[in-house]
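# Below: sequence and its predicted model.
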Amino acid sequence: MTTTSQPSTTTVTATVPPARNEPTQIKSDVDEKVANLSAKRDASWPSVLFYIHLNILGLYGIMVLFTNAYFTTVIFTVFLSFIGIIGVTCGAHRLWAHQTYEANTFLRLFLMLCQTMAGQGSIYDWVQYHRLHHRTFKTSDDPYYSEKDFLHAQVFAHIRNLSPKQEYLLKQVDMKDLEADKIVMFQKKFYWILYLIFFVLLPINAPLEYWDDSIQAALFVTFSLRYLIVLNISWLITSAHFIWGLDKKHKPSDSNMIFLVTKSYWPQYHYLLPFDYQTGEFGNYGSGCTTALIRVFAALGLAENLKTMTSDACKVGLSRSVDTGCPLVDCLTDAGKESMERLPRNHYLNKDKYF
């Protein structure tokens, strides 16, 4: 009787290596490394002392403003404060952080000097922190405490060091576009020299040299009070959502700022679609001073490719998300890019027609 032997598959299966997903393995290793890093943030005592002294000197500057300062110094202080604020809003925020429009060399140089007049560190560092803020918004990894409250975002975030975990995440932020910008990198390399000249020496010297004002006015109004105003207004970029936002946990009445500002819900839209140049940091969508300035820059030929989101694009993006099940933000972003291709180059001059 002949018996038929069955072919053995043991040796075959033993020689086939198990499949391995390399990207998944690498990602899990990175996730594990991040998870093991400490999330504790310690106080930055130099920043704490600086912030305390700046508030004391700035508040004293208010008294000097009304008792011992020329009207020319007051106007000069307001002008410099405005310059610093637009350097952050038009420049660091909308141009470099989110690339909502393109600027020629002259405008980029001007905005770089304006941002230096804000005294908030280099454009490179500001943008790196802000991009991490958007990436980690409403989580404990956000350097600006977007998951806590207004006081944490407006004050505590700026007087504490980053945690080891945040330091690691900060290094992962893609900054190649700014590294290719010669003006940004020039400012980064020589920031403290530019800061000393344009932010400290020239503003203090002007009242003394050109209209013979007092040293008190120059130091405490033109410098300290201006610094305090510009810092706090600029910091609202990352904390304003507590005042104007949609989160029911943070009622506008929780902050006395509600008596100084007009309520709007556009900051929430900005975190959804940050590429829109019209997003109002401190007011209504499309009608703020920063938005108007960007339109003026474009009309003068200094800026171009102003990115925005039309009403029709919003409708298309919402419909796609419902029909296909794709993420809402992805659908809105794609619809927005498609609509931009159909808009005329001077759409910013005809906003009522397209928005």
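Received, thanks. As the structure is a prediction and not an experimental result, all values here were calculated from the model.

# make it CA atoms for all contacts and neighbour counts henceforth
Will do.

# since we're on Asp213, how many residues are nearby?
19 (other CA atoms under 10 Å).

# repeat for the one 5 residues further on
Around Ala218 there are 23 other residues, counting by other CA under 10 Å.

# again with Glu304
Residues near Glu304, counting by other CA under 10 Å: 20.

# okay, pairing it with this:
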Amino acid sequence: MLPAQSIAQTAATMTEAEALEKQQQQQQQQQHQHQKSGSGGVDDAFDHTYKEKEGPKPPVVIVWKNVVLMTLLHLGALYGVFLLPSASPLTLLWSLLCFVMSALGVTAGAHRLWSHRSYKASLPLRIFLGVANSMAFQNDIFEWARDHRVHHKYSETDADPHNAVRGFFFSHIGWLLVRKHPDVIEKGRKLELNDLRADKVVMFQRKYYKPSVLLMCFFVPMFVPWYLWGETLWVAYYVPALLRYTLVLNATWLVNSAAHMWGNRPYDKTINPRENKFVTFSAIGEGFHNYHHTFPYDYATSEFGCKLNLTTCFIDFMCFLGLAKDRKKVSHELVLSRIQRTGDGSHRSG
């Protein structure tokens, strides 16, 4: 060990930015230790030690069933757009409600709660988010969170499920139309996911995922307007069910594609994720992506609170009701330090 005097000299010469950065690294190390001990932390920090394998890339294997299903889905959604003038105002309002609910199942649920453990949710709230997530139909919570942790840990590499380096189409939808890269599968298997396995809501949804999707993503959105105010089954299926589902899918996919390509990088110019206002709006708060990849454990995914961030407003309201607690937030000092050290100079205070 160094003598006490030497330690004091080292501390005296350390800049404030370096000290804050060291504090962040220590926080991430503590999260890793919590993950290993099963106390609720997650392994979502970028792994700088990962190196892509040399040699030719493995062949791309197209999953034609997925290609056909996604094509039919988007054709059905396009038809739903033409049916919008035929839908009653109540049906349009119901479609919007279903959009927000299913989006929250992804943003407040699978993403901020289960992928990053950035806040704690009570059992009633976890049940609601699990149901809302089934309405979104984007793989079950366990698989979604696992893949998202791999995405953060190996972002923009072969081990990233939707590696944006492979282009807009691949990172948006193409990654769902082909077999996963072997490194994605390998790294996903090595992640410790005990926190997800210990969550009864997550495992219940995983066990009954297919019937829950049929019920929440398609039947309920269609049945309610048909039964309660006499909407035609045709419109009820194509607008609040099919069109709404497709819009939520693409809003989520834009986080993987557009928010990794277009926008400013005020927090870390060395990474691809960007601040993209269009994605922020369409994905109810998920477009502050440069901030999120810099500080993945921040529950708000932004330094600006509820501004353009419906998901953060929802989590704050759940805390007000006593249904959520322990929101993790990065200190203002640490954010400013990171902006000065690695930002691209585009930062604004609000």
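Happy to help now that I have it. Computed from a predicted model, the values in this text were never measured in an experiment.

# Please tell me how far the aligned partner of Trp244 of structure 1 in structure 2 sits from Lys153 of structure 2.
In structure 2, Trp244 of structure 1 lines up with Gly263, judged by TM-score structural alignment. Noted for Gly263 of structure 2: a distance of 22 Å to Lys153 of structure 2, by CA to CA, to the nearest Å.

# what's the answer for Lys210 of structure 2, then?
When Lys210 of structure 2 is compared with Lys153 of structure 2 (using CA to CA), they lie 29 Å apart.

# Check Gly174 of structure 2 too.
Look at Gly174 of structure 2 and Lys153 of structure 2: by CA to CA, they are 21 Å apart.

# between Lys210 and Lys153 of structure 2, who's got more neighbours?
For the pair Lys210 of structure 2 and Lys153, the greater number of neighbours falls to Lys153 (22 against 14), based on other CA under 10 Å.

# count of neighbours near the residue opposite Asp42 of structure 1 in structure 2 once aligned?
The alignment partner of Asp42 of structure 1 in structure 2, by TM-score structural alignment, is Val61. Using other CA under 10 Å, Val61 of structure 2 has 11 neighbouring residues.

# Which residue is the nearest non-sequential neighbour of the aligned partner of Ala92 of structure 1 in structure 2?
Ala92 of structure 1 maps onto Ala110 in structure 2, with residues paired by TM-score structural alignment. Excluding the flanking residues, the one nearest Ala110 of structure 2 by CA to CA, 6 or more residues apart in numbering is Ile141, at 5.5 Å.

# and the gap between that neighbour and Ile127 of structure 2?
With CA to CA as the criterion, Ile141 of structure 2 and Ile127 of structure 2 are 12 Å apart.

# before we move on, back to that, just checking, the match of Trp244 of structure 1 touches Arg274?
Yes: if you go by CA atoms under 8 Å, Gly263 of structure 2 and Arg274 touch, sitting 4.9 Å apart.

# out of these two, which sits in the busier spot?
The residue with more neighbours, out of Gly263 of structure 2 and Arg274, is Arg274; 26 against 19, by other CA under 10 Å.

# With adjacent residues omitted, what lies nearest to that one?
Leaving aside its sequence neighbours, Arg274 of structure 2 sits nearest to Asn290 (CA to CA, 6+ apart; 4.5 Å).

# I'd like to know how many residues surround Leu177 of structure 2.
19.

# shouldn't Val239 of structure 2 be in contact with Leu78?
No: between Val239 of structure 2 and Leu78 there is no contact under CA under 8 Å: 9.7 Å.

# In terms of neighbours, single out the busier of those two.
Neighbour count, other CA under 10 Å: between Val239 of structure 2 and Leu78, Val239 has more, with 30 against 16.

# Structure 1: which residue goes with the more buried one?
When structure 1 is aligned by TM-score structural alignment, Val239 of structure 2 is paired with Val221.

# for Leu93 of structure 2, same thing?
In structure 1, Leu93 of structure 2 lines up with Ile75, judged by TM-score structural alignment.

# Average offset of the helix or strand where its match lies relative to structure 2?
Assigned by DSSP states H and E, Ile75 of structure 1 belongs to helix 71-86. Once the two are superposed, helix 71-86 of structure 1 sits an average of 0.8 Å from its aligned residues in structure 2 (mean CA distance after the TM-score superposition for structure 1).

# Summarise which helices and strands that helix is packed against.
Judged by 3 or more CA pairs under 8 Å, 6 or more residues apart in numbering; DSSP states H and E, helix 71-86 of structure 1 is in contact with helix 105-116, helix 226-239.

# In structure 2, which residue range corresponds to the shortest one?
When helix 105-116 of structure 1 is aligned against structure 2 using TM-score structural alignment, it corresponds to residues 123-134.

# Helices of the stretch 151-300 of structure 1, start to end?
In the stretch 151-300 of structure 1, the helices defined using DSSP state H, counting those that start in this stretch lie at 164-171, 176-179, 182-189, 191-194, 202-210, 215-216, 226-239, 241-244, 266-272, 289-299.

# Touching the next helix-or-strand element following the last one from outside, list them.
Once the chain leaves helix 289-299 of structure 1, the next helix or strand it forms, by DSSP H and E, is strand 303-304. Contacts made with strand 303-304 of structure 1 from outside it, assessed by CA atoms under 8 Å, 6 or more residues apart in numbering, are listed as Tyr101, Glu102, Ala103, Asn104, Leu107, Ile294, Phe297, Ala298.

# Give me the nearest residue to the fourth one, chain neighbours excluded.
The spatial neighbour of Asn104 of structure 1 that comes closest, neighbours along the chain excluded (CA to CA, 6+ apart), is Leu302 at 5.6 Å.
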